[in-house]
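Asks: missing the sequence, but the structure's below:
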């Protein structure tokens, strides 16, 4: 697919793996592993499995019933992450001021984000069973 392509897909049970830079991505029904190199924005619902995003350019809503969520580099916007059982890890891009609103029932929260008072990146992360880690790159 050409760089910047938009994806809008629904499946009963599917893995998703993309290489390169995508535009807006909407995917429902992911199962097992989801791995995206880069997306401008992302709305993803996974049934079961880990979700890994290399670079996220803007807003995102990611949820999985069971599995870890990892975003290597988030550039800005509102990022809402939820897993019922798993860890959540987010890296804020270098120079980006970020804020974290996090909650876990059985786990730890580690917040090493840089915030200059005005957040360009707003992260909301919840997991009843797992750790939440957010850090600036």
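Replies: Right, received. Where do you want to start? Remember, it's a predicted structure, so these values are computed and weren't measured experimentally. Residues are numbered from 1 along each chain as shown.
Asks: use CA for all of it now, contacts and neighbours both
Replies: OK.
Asks: ok, residue 62 - contacts?
Replies: 42-46, 69, 80-82 (C-alpha atoms under 8 Å, 6 or more residues apart in numbering).
Asks: now do residue 91
Replies: By C-alpha under 8 Å, 6+ apart, the contact list for residue 91 reads 71-74, 134-137.
Asks: name the element it belongs to?
Replies: strand 88-92 (DSSP states H and E).
Asks: buried set for the helix or strand following that strand?
Replies: Next in sequence after strand 88-92, counting helices and strands by DSSP H and E, comes strand 98-106. Burial within strand 98-106, assessed by neighbour count using 16 or more other C-alpha atoms under 10 Å, is assigned to 98-100, 102-104.
Asks: okay, pairing it with this:
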């Protein structure tokens, strides 16, 4: 922990986290035919420390993650429907190890047929 005098004379404390615990995970999001998913906006790495990163028009992404195993990702993409901005998809059978830095994540396309909020919620959850 680092302490220093901030503006206005008050004491600020900053916690430093060693960079060796993190990595830049780079990759491409593709559909089941191997084509890059170009309408994706963000990729989220779920797990111990959820993080998010942008997805480029060619499906490539870069996201900071812990150097640990990851098996849960969410791809946020345009829904293609009026009045529904985004939907999200999960990848097919993925296991990223702590030393993997360059990956291809395969996402299964879905046809949206309605909105799903989940039991007991007013709105939220994946589109189905």
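Replies: That came through fine. Since the structure is predicted, the reported quantities are computational estimates derived from the model, not experimental observations.
Asks: overlay them and tell me the TM-score.
Replies: In this superposition the chains share a TM-score of 0.24, using TM-score structural alignment, normalised by the length of the second structure; 58 aligned residues with a C-alpha RMSD of 5.2 Å.
Asks: quick revisit: any chance of the buried residues of strand 98-106 of the first structure in CSV, with distance to residue 30 of the first structure too?
Replies: Below are these laid out as CSV (distance: C-alpha to C-alpha, whole Å):
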residue, distance to residue 30 of the first structure
98, 28
99, 28
100, 26
102, 24
103, 24
104, 23
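Asks: report the two of those residues separated the most.
Replies: 98 and 104 (19.4 Å; C-alpha to C-alpha).
Asks: mind putting the contacts of residue 62 of the first structure into JSON lines with neighbour count?
Replies: Shown next, in JSON lines, are the contacts of residue 62 of the first structure (neighbours: other C-alpha atoms under 10 Å):
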{"residue": "42", "neighbour count": "24"}
{"residue": "43", "neighbour count": "17"}
{"residue": "44", "neighbour count": "22"}
{"residue": "45", "neighbour count": "20"}
{"residue": "46", "neighbour count": "25"}
{"residue": "69", "neighbour count": "25"}
{"residue": "80", "neighbour count": "18"}
{"residue": "81", "neighbour count": "23"}
{"residue": "82", "neighbour count": "25"}
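Asks: mind checking which of those land in helices?
Replies: Among these, no residue falls in helices (DSSP state H).
Asks: which among the residues you listed gets closest to residue 35 of the first structure?
Replies: residue 69 (10.2 Å).
Asks: hang on, residue 39 of the first structure packs against residue 26?
Replies: No - if you go by C-alpha atoms under 8 Å, residue 39 of the first structure and residue 26 don't touch, sitting 10.3 Å apart.
Asks: what is the burial count for residue 20 of the first structure?
Replies: 14 (other C-alpha atoms under 10 Å).
Asks: no no, residue 73 of the second structure
Replies: Other residues close to residue 73 of the second structure by other C-alpha under 10 Å number 23.
Asks: now do the strand ranked longest in the first structure: distance to the chain's middle.
Replies: Criterion DSSP state E: the longest strand present in the first structure is strand 5-48. How far strand 5-48 of the first structure lies from its chain's middle: 11 Å, per C-alpha atoms, centre = their mean, to the nearest Å.
Asks: now residue 110 of the first structure: which helix or strand?
Replies: If you go by DSSP H and E, residue 110 of the first structure is part of strand 109-112.
Asks: how far out from the middle of the chain is whichever helix or strand comes after that strand?
Replies: The first helix or strand that comes after strand 109-112 of the first structure along the chain, using DSSP H and E, is strand 121-129. Computed by C-alpha atoms, centre = their mean, the chain-centroid distance of strand 121-129 of the first structure equals 10 Å.
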